[in-house]
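A.B. asks: Please find the sequence and the predicted model below.
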Amino acid sequence: MSPTIDSPSIAFDNSYAALPPEFYQRLPPTPVSQPELIAINEALARNLGIDADALRSPGGIRMLAGNTVPDGASPLAMAYAGHQFGNWVPQLGDGRAILLGEVIGEDGVRYDIQLKGAGPTPFSRGGDGRNWIGPVLREYVVSEAMAALGVPTTRALAAVRTGDHVMRELGPLPGAILTRVARSHVRVGTFQYFTARQNHAAVEQLLNYVIERHYPEAAQAEIPALALLDAVIDAQASLIAHWQSLGFIHGVMNTDNSSITGDTIDYGPCAFMDSFAADKVFSSIDRGARYAYQNQPRIAQWNLVNLAQCLLPLLNEDKEEAVRLAQESINRFDERFVGNYLTRMRAKLGLVGEQDEDLTLISSLLNLMQTHSLDFTLTFRQLSKRSATDPFAPGGTLHDWHRSWQQRVGDEATAQEAATRLMQNSNPVIIPRNHQVEAMIDAAVHDGNLAPFQALLQAVTSPFDPAHEESPFAAPPRPEEVVTRTFCGT
């Protein structure tokens, strides 16, 4: 690192801050006592046009901790509302996050740069506005794993310790701040915020903003609001199908955590399944299992219904016609989700082309996996890397199913080779398993040891690498390691 570098130069190009003041509250981050760098995402920094060495400098670390505001930034906390576990909350907003501004990446995409855990805001509702290190490390690892898996997601640019402690149920815990990067932080709940206040002008302004920034093709449609709704439905249907194909459970699919861009956002009590169960739920606050694995598609559609309700006045002046248009669009979610789901699950099974019985073949495998408590990730990987002891082998619990699968794939060697390649490119060896995530957090909290974090991060960001086959990170948990509950950061 060059000793002359003391602060990062960031080419901010802010658009959300140009919206009217009711969209946000302007305020700087709250400084911390002793910021210390945890990690920098060099590849992401390069795409954002930011010098990683500058981020590592004393001035860069102060910026990542919120102790200084970089030139060109326009820090603000965004306003939004939302349904939390089905209950309407008219005002939420960024209670512990500050949007510094936006940059245009090397890929031509506009990105938000946000400090998460940067202190209280007018939307904090009595909270301290801080993060402890556990949720910061979890979001860093899981969001980067999701990106490596090809799932649309927010990203982690950096993480820093604050030198301060935050109070949680477990007592005082070391504080940390995550620098999060996203294509947008606009949510379904952002539209709901203005609809609830009958601020129709703001809803239309937000619509135009989202179209211009994210869905410019919708501007040319006969009904731009309907084109936007269709585009968001497509994005969400694709996203949830991708989640389901990986055994990922978000845990808090509230409308304020439902991204307009169809990205995974807000990694709170999220988890990947080990043994498969359709009704699996991990979140300690999801007592009614509202956001269980099997419910995620239906909840996504429910969230989209709430978006559609916000857009009704912009669909047609006649309310009945507006409702009809919205309902037709919402009704297409099922077809779009199932289409995306089948595409991903066929790839996981190495199925080339489409046959009517494919859904039955997929469902029968999942049912057997649930009956025998088989590991979701490992089972699919075993299908592409056969051994004498896996459940597909003669005498194994899935052998009869495997014969049906072989008939579907075909007996020719070329067909088997094509299926194997497709499966190996579709089924990860490594996911951020819950017990490993908890172990890295424990090491950081109790020993100040970040080596497990760095090791897990390195593993999950090359999830399809066959070199990981024998890695301890590829192994499911032993019975005493199984994690049954996960917790949000607040």
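C.D. replies: Arrived safely.

A.B. asks: hey, let's count contacts and neighbours off CA atoms from now on
C.D. replies: Will do.

A.B. asks: what about whichever strand or helix holds residue 59, distance to the chain center?
C.D. replies: Using DSSP states H and E, residue 59 sits in helix 58-65. Distance of helix 58-65 from the chain centroid (C-alpha atoms, centre = their mean, to the nearest Å) equals 26 Å.

A.B. asks: What is the next helix or strand after that helix packed up against?
C.D. replies: Toward the C-terminus, helix 58-65 is succeeded by strand 76-78 as the next helix or strand (DSSP H and E). In terms of contacts (3 or more C-alpha pairs under 8 Å, 6 or more residues apart in numbering; DSSP states H and E), strand 76-78 is packed against strand 24-26, strand 97-104.

A.B. asks: Report the buried residues of the first one.
C.D. replies: Put plainly, it is strand 24-26. For strand 24-26, the neighbour count (16 or more other C-alpha atoms under 10 Å) marks 24, 25, 26 as buried.

A.B. asks: for the last one, what are its contacts?
C.D. replies: Neighbour list for residue 26: 74, 75, 76, 77 [criterion: C-alpha atoms under 8 Å, 6 or more residues apart in numbering].

A.B. asks: Check the first one too.
C.D. replies: Listed by C-alpha under 8 Å, 6+ apart, the contact partners of residue 24 are 17, 76, 77, 78, 79.

A.B. asks: what about the last one, neighbour count?
C.D. replies: Translated: residue 79. 23 (other C-alpha atoms under 10 Å).

A.B. asks: Distance check, the closest residue to it other than its chain neighbours against residue 221.
C.D. replies: Distance criterion C-alpha to C-alpha, 6 or more residues apart in numbering; nearest residue to residue 79, sequence neighbours excluded, is residue 93 at 4.2 Å. Here residue 93 is placed at a distance of 31 Å from residue 221 (C-alpha to C-alpha, to the nearest Å).

A.B. asks: right, and the helix or strand after the helix ranked longest in the chain?
C.D. replies: As assigned by DSSP state H, the longest helix anywhere in the chain is helix 224-246. Going down the chain from helix 224-246, the next helix or strand is strand 248-249, by DSSP H and E.

A.B. asks: For whichever helix or strand comes after that following strand, name the packing helices and strands.
C.D. replies: Proceeding C-terminally, strand 248-249 gives way to strand 271-272 as the next helix or strand, assigned by DSSP H and E. Other helices and strands packing on strand 271-272, by 3+ C-alpha pairs under 8 Å, 6+ apart, are strand 248-249.

A.B. asks: Pasting the second one now:
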Amino acid sequence: MSTAVGIALENGYARALPELGVPWTADPAPDAQLVLVNTGLGIDPAAVTPENLLGEGVAMAYAGHQFGNYSPRLGDGRALLLGELPDGRDLHLKGSGRTPFARGGDGKAPLGPMLREYVVSEAMHALGIPTTRSLAVLATGEPVLRERGPEPGAVLARVAASHLRVGTFQYAAATGDVALLRRLADHAIARHHPGSTDYLDFYRRVVEAQAALVARWMQVGFVHGVMNTDNTTISGETIDYGPCAFLDVYDPATVFSSIDRGGRYAFGNQPAVLQWNLARLGEALLPLIDESQDAAVERATEVVRGFTAAYDTALRAGWQAKLGLAEAPGALLDDLFAVLTEQRLDLTATMRGLAEHLRGGPAPVEGPWLARWRAEHPDPAAMDRANPVYVPRNHLVDEALTAAVAGDLEPLQWLLEVLTRPFEVRPGFERYAVPGDGTPFVTFCGT
């Protein structure tokens, strides 16, 4: 047991799986200052201090496919798992210095990207989407050098159901130690899927959780940007927000990340990519699924093929609510996607506009689709509960981050005020609901 943020932390992961981590200590910060503290996580904010955060932990080991290419040894190059909170959540640092997994990086993080993860993860939580959450952003008082020049350094403290990833299982499987792989699976089952009847059932539950997660992404126009297997969680939470962004114009081909030159992680590709990542998890689990390799492959393949149906069910259930319908939509939904794409509409504004149209407002879409939808007698009140007014508009997030890095936190605080109550119309906050002007938007990993 260790102590951080004024409370006792368990070291369950480190004890259960010492082969999958390296004990390490966060770098000291020469002039540490708290920039943001989240008071909504059940942790006493008075106990969230630099002294309590920058302590000892474990750099977690994992492998991963990055843009389809396998890397056998990735791991927490600039991060530490401090331990598990009393309620079972991980407490984790990002940007806390080089570890043995650093692979040439400096182990640091700029303030802007850490604030971005804070803002977007809190917005995702408010939207009802499973996600890691940010506890605090700490300015370190030292600059970090990046392509655009020196930037203020920072550390992000975040909580998560766990930091177990598909890449964690890939790393364990690659050792050839089946006993280690089994201990990892048992640890994951105990934390996330205690009702699992066997390892195949555990795999099925992870597939279903991730299918439901990506369906939620697609319903709000979220583009993750770096869907590597080391960024695919076993818990079914969204993790690592480096180059993420939100659609302004509905287009399945949208790519924001500067490093995704081939469009592998484009908005419309996200479900297929996630299924591919889950197939890699199935490969890692094969020794636990059946003693016969052929039988294990057959059984795992059947489970991962079930992703398609699970995703479609979750997607249509979500869109049933968003469209205010009594039954899950069929062709009506597919045709809406075509309308959104052809008319280059903003997803968020269009869905709120449809509900207002039922109350006598102008039609946000053109063509015969609108009459077909109205013939289904949609419920505008139900739509209001399912469709946010506000999502993190890329230009507004950048505007707030630029001001915050320069020392002015007020725009960021106002942005958080809006994004943490996304379904509530706020008089005077109209600009936060307006999409960008169409200027091409490019994101960076912030590493």
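C.D. replies: Noted; the coordinates are in hand. Just so it is clear, the structure is predicted and the values come from calculations on it, not from any experiment.

A.B. asks: okay if I get the contacts of residue 24 of structure 1 as JSON lines plus distance to residue 401 of structure 1?
C.D. replies: Output for the contacts of residue 24 of structure 1, formatted as JSON lines (distance: C-alpha to C-alpha, whole Å):
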{"residue": "17", "distance to residue 401 of structure 1": "56"}
{"residue": "76", "distance to residue 401 of structure 1": "55"}
{"residue": "77", "distance to residue 401 of structure 1": "53"}
{"residue": "78", "distance to residue 401 of structure 1": "51"}
{"residue": "79", "distance to residue 401 of structure 1": "51"}
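
A.B. asks: Can I get the buried part of those residues as one PyMOL selection?
C.D. replies: The following PyMOL line selects those of those that are buried, judged by 16+ other C-alpha under 10 Å:
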select buried, resi 17+76+77+78+79
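
A.B. asks: cool, now which of the contacts of residue 24 of structure 1 survive the switch to structure 2?
C.D. replies: Contacts conserved in structure 2 for the contacts of residue 24 of structure 1, using both residues aligned by TM-score structural alignment, their matches' C-alpha atoms under 8 Å: 17, 76, 77, 78, 79.

A.B. asks: Counterpart of the last one over in structure 2?
C.D. replies: What that stands for is residue 79 of structure 1. Counting by TM-score structural alignment, residue 79 of structure 1 corresponds to residue 61 in structure 2.

A.B. asks: Who are the contact partners of that match?
C.D. replies: Contacts of residue 61 of structure 2 (C-alpha under 8 Å, 6+ apart): 20, 21, 22, 73, 74, 75, 76, 101, 168, 171.

A.B. asks: Of those, which belong to helices?
C.D. replies: Filtering the contacts of residue 61 of structure 2 for membership in helices, criterion DSSP H, returns 168, 171.

A.B. asks: ok, so of the contacts of residue 61 of structure 2, who is nearest residue 109 of structure 2?
C.D. replies: residue 76 (12.9 Å; C-alpha to C-alpha).

A.B. asks: hmm, back to that, which helices and strands does the longest helix of structure 1 pack with?
C.D. replies: Helix 224-246 of structure 1 packs on helix 296-315, helix 319-331, helix 333-348, going by 3+ C-alpha pairs under 8 Å, 6+ apart.

A.B. asks: and if we set it to 7 Å?
C.D. replies: When contacts are defined as 3 or more C-alpha pairs under 7 Å, 6 or more residues apart in numbering; DSSP states H and E, helix 224-246 of structure 1 sits against helix 296-315, helix 333-348.

A.B. asks: okay, and the longest one goes to which residues in structure 2?
C.D. replies: Yep, that's helix 296-315 of structure 1 we're talking about. Against structure 2, helix 296-315 of structure 1 falls on residues 270-289 (TM-score structural alignment).

A.B. asks: Compare the matching stretch with structure 1 and give me the mean distance after superposition.
C.D. replies: In the superposition with structure 1, the average deviation recorded for stretch 270-289 of structure 2 is 0.6 Å (mean C-alpha distance after the TM-score superposition for structure 1).

A.B. asks: which residues touch that stretch?
C.D. replies: For stretch 270-289 of structure 2, contacts defined as C-alpha atoms under 7 Å, 6 or more residues apart in numbering pick out 166, 169-170, 173, 178, 182, 199-200, 207, 214, 229, 296-297, 300, 304, 307.

A.B. asks: mind redoing it with 8 Å?
C.D. replies: 166-167, 169-170, 173-174, 178, 181-182, 199-200, 203, 207, 210-211, 214-215, 223, 227-229, 232, 264-265, 293, 296-297, 299-301, 304, 307-308, 311.

A.B. asks: Buried ones among those?
C.D. replies: Using 16+ other C-alpha under 10 Å as the burial test, these include 166-167, 169-170, 173, 181-182, 199-200, 203, 207, 210-211, 214-215, 223, 227-229, 232, 264-265, 296-297, 299-300, 304, 307-308, 311 as buried.

A.B. asks: quick one: stretch 421-430 of structure 1 to chain centroid distance?
C.D. replies: 20 Å.
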